[in-house]
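**Q** sequence plus predicted model, see below.
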Amino acid sequence: MATQPFRQFGTPVAFNSVAGFLHAAPGRMGVLMLSPWGFEEMTIRRGWGTLAATLAEAGLSCLRFDWPGTADSLGASLDITALETWREAVRNAATFLRETTGIDRLCVLGQGIGALLAIEMSHEIKADALVVMAPAREGRAGVRELTAWSAMLASFLRIETEVEGAAVNVMGFTLSKPFADDLARFKLDRTAQQGAPPALLLARPERAGDTDIAEALQARGHAVTVEAYAQYDSFVAHQSTSVVPVEDFKKIAGYLVGLGGMEHRKTSLTPALTSDLAPPAFHERALSFGAAERLHGILCTPTGVSRALVVLVNSGYNPHIGWARMHVTIARQLAERGVSSFRIDCSGLGDSDVAPGASGQLIYTDEQIADIRAALDAVEPLDLGPLLLSGRCSGAYAALQAGAADSRVKAIVAVNSLRLILDPRETFEQMMASGSSSLADYRKRALSLTLLRDLVTFKLPVWTLARKVAPKILGLIAAKIAPYTGALTTIGRLQRALLDQAAGFMARGVKITLVYAENDGGRDELARYFGPMPASGYPHAEVRIITGTEHNMTAPHAQAAILDAISDTVAKLSV
């Protein structure tokens, strides 16, 4: 197991309290990549790594990193109170890229908020080229846009946006009030800059804000080339449907190669790189694991003795940082309680390479379960205590299946598992279409004026509602008669298999904690196979219900409940 193998998605690095990935290449020019923020960054994270790999293949070393207070970098988002903190990160990153690779020419590239900072900082960090992708709106208009986006998404998922100390909360990603105020005051200097580097602007069709930025670049003295960011909308779609804009990335590579980016540098440095982050309360480092060490994870350990280690599994297509950065937050708070963790990206997710020959579906697969067992192989020799697994949604399913197959697993905390076992008659598409709300929630909503309005106005088509509800009703009916039909029906065979799995867990003494949002559809799955009192008869198992949250467990109190469930489960292991 090595910490710095060659990987398509780069070598994990850390510097000045931020985490990132270095994609080394032989060219004279390097590219400093400034990412968008929050939910957009999480959505495009894998594609952002693909852009870095694309540029590295063209001969351009790339450094992509997480802003302070975001993703794997140190700090809590609400503790970041000034935009200057991010500006300092840009300065440090530019120095790091130059000193670790030996490049003598620098391109600064950014998207969203990162694009604005790329423009602003290009002169100070002495950039030789500038690439601006779908820039955010400047000043108050940009903050209003974030706020409006937050309200729209919150309404769709029925989640609260109020978080103490936050001025902006987009799907659990927050900006502090002082930081948002600073961002609202942000305005690009439109006076001519001596030696302004040539700039490529990837502009979204029919976006007035992008036209304004083009004019600002010209006013600053940049020689501006404008290309269409044709695939932007499909790129920033939800992670499961996000399409990497390969043709747009080729435009960037072609532009930089045209500026001499492929010329080889005279010196090539090979410094010792580290991915370690070590604040007082914990220690983190990246570990590559699995076949050919193509999988990525972050090991987080306490400063004292480790009581146990929990592997945190991807939820759906979320990267290892977790929805609303919950895996990072939980990992570091667990370390403060003396518990180690290993937050991982399974094959084809986040910052892990795709398995050779793999294509199509990445979750609810045997490959994902094998990846979890590979993670156990990686951390078992570290002797950090009993091994646990935890995940949400598809990650919960994968954790349960991996735990059932691996005797090293001593406990599992499964959150909002929509499936406890896969029905061979159900396609992946049907599973996704069935939604994440419980039948009880649909019954409650059926009595609401809001649902009636949505049906009457065709905002929610009757067929869509029926497609989500009907399988749940039929599944419960089938489960009711399964004890009488036994192995003669599919549901009977599935129920028997699950009961055998539960008996196996109990025989091994594996502690099982199932955590559900009050209205989560996973509760229907649990009732379908285990009845209205699922933990009765299973002394090793516990079910916890969390109110006031939804399937993603976005609310801070819901994430705290997951943290407590893991901590309490670890405590049971020492009894």
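**A** Everything's here; your move.
**Q** make it CA atoms for all contacts and neighbour counts henceforth
**A** Fine.
**Q** helix, strand, or coil at residue 162?
**A** coil (DSSP: H, G, I helix; E, B strand; the rest coil).
**Q** and if you look at the one 5 residues further on?
**A** For residue 167, the assignment made with three-state DSSP gives strand.
**Q** for it, give its distance to residue 71.
**A** Separation of residue 167 from residue 71 (CA to CA, to the nearest Å): 19 Å.
**Q** dump the residue contacts of residue 326.
**A** residue 559 (CA atoms under 8 Å, 6 or more residues apart in numbering).
**Q** doesn't it fall inside a helix?
**A** Yes. Assigned with three-state DSSP, residue 326 falls within a helix.
**Q** now do it against residue 556, distance only.
**A** 9 Å.
**Q** neighbour count: residue 167 and residue 71, which is higher?
**A** More crowded of residue 167 and residue 71, by other CA atoms under 10 Å: residue 71, with 29 against 19.
**Q** next up, a second structure to put side by side with the first:
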Amino acid sequence: MTRPDHELPFFFGEGGELFGIYHQAARPSARAVLLCAPLGQDHMRCHRIYRQLACTLAGQGMPVLRFDYYGCGDSAGGSAEVDWLRCLDDIAAAARELRARSGAERVLAFGARLGASMALAAAAAAAGIDEVVAWDPVVDGAAFVATQDAMQEAMRQDTHRFVCPRQRAEAVGQWLGFPVSSTLRGQVEGWRAASRVAPSLLLDSMARPAAEWRQLFGEKTRIESLEPTTPWDDLARLEAAVISHPLVQAVASHWRERAYA
């Protein structure tokens, strides 16, 4: 497998407000891959593995676009402006951009955590996504919000990070260092995964029973467990990048096999 050196950073969207990096494949392909990032701290922790995955997929002949939602990364807007519905619109815009740049007939999407949830929601909303691979998708938004709140409260009192616990007023409206609006909070809290659009591959690194995934997504979804488990909600490892070579290998292998199915 060869790795193309060409990674093109650019701005796109109706007002040029979205930032993306296009990974050119060595040859034309009927399929292209859109990488849908998670939000907040998970976005930061997944940056390296998303780039590794993009380089791997481009190296095996599939052009890739990774991008930042409005209010995230290098796109326009601030963290407090991140909005679930706008993120779905951004995914649709990124899918159109990827299809136009690559000439691919089909756009496949990969996402981790909330990135997987939004990819599934966008696919259900006819955003131009033909297939989704999901890594530890959030399926119960209320449970996710409760976990984020609990971690935020623990972080506020963590004397390993701060000389003394911060006052609640200093940390209100945040999730682990990122401002979160009441609108986004409510949108995430109301999210429930459904079987309307199921991932073709679900990668589980949380050791969740396969029967629970089957109940959500049905029998057509291939489920693959990854080890070691990913410490998404471990406060002690919050600043550590999420690295998983098995994840990159599993995604690349899955789409390579489906190309010949």
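**A** On my side now, so go ahead. Predicted model only: the values in this text are computed from it and were never measured.
**Q** TM-score for the pair, please.
**A** The TM-score (TM-score structural alignment, normalised by the length of the second structure) is 0.82; 245 aligned residues with a CA RMSD of 2.8 Å.
**Q** overlap of the contact sets of residue 326 and residue 556 of the first structure?
**A** Joint contacts of residue 326 of the first structure and residue 556 (CA under 8 Å, 6+ apart) do not exist.
**Q** number of nearby residues for residue 492 of the first structure?
**A** Counted with other CA under 10 Å, residue 492 of the first structure comes out at 21.
**Q** for the strand or helix carrying it, grab the matching residue range in the second structure.
**A** Taking DSSP states H and E as the criterion, residue 492 of the first structure maps to helix 490-508. Mapping helix 490-508 of the first structure onto the second structure (TM-score structural alignment) gives no aligned residues.
**Q** list the buried residues of that helix.
**A** Residues of helix 490-508 of the first structure classed as buried: 490-496, 498, 501-502, 505-506 (neighbour count, 16 or more other CA atoms under 10 Å).
**Q** likewise stretch 207-220 of the second structure?
**A** Result for stretch 207-220 of the second structure [16+ other CA under 10 Å]: buried residues 213, 216-217.
**Q** end to end, how far does that stretch reach?
**A** Using CA to CA, the distance between the terminal residues of stretch 207-220 of the second structure is 20 Å.
**Q** same deal with stretch 169-179 of the second structure?
**A** With CA to CA, one end of stretch 169-179 of the second structure sits 13 Å from the other.
**Q** where exactly do the strands run in the stretch 51-200 of the second structure?
**A** All strands of the stretch 51-200 of the second structure, identified by DSSP state E, counting those that start in this stretch, fall at 64-67, 106-112, 131-135, 174-175, 178-179.
**Q** the first structure: matching residues for the third one?
**A** Strand 131-135 of the second structure lines up with residues 129-133 of the first structure when matched by TM-score structural alignment.
**Q** likewise the last one?
**A** Counterpart in the first structure of strand 178-179 of the second structure, with TM-score structural alignment as the criterion, is residues 173-174.
**Q** for that stretch, give me the average deviation versus the second structure.
**A** After superposition onto the second structure, stretch 173-174 of the first structure sits on average 1.4 Å from its aligned residues (mean CA distance after the TM-score superposition for the first structure).
**Q** show me where the stretch 51-200 of the second structure has its helices.
**A** 84-102, 114-124, 141-156, 168-171, 182-189 (DSSP state H, counting those that start in this stretch).
**Q** what's the most buried one of those?
**A** helix 114-124 (a mean of 26; mean count of other CA atoms under 10 Å).
**Q** what residues does that helix touch?
**A** 36-39, 84, 87-89, 91-92, 109-111, 129-139, 193, 196-199.
**Q** stretch 174-186 of the second structure: end-to-end distance?
**A** 14 Å.
**Q** now do the helices in the stretch 201-350 of the first structure.
**A** 208-219, 232-235, 246-258, 326-336.
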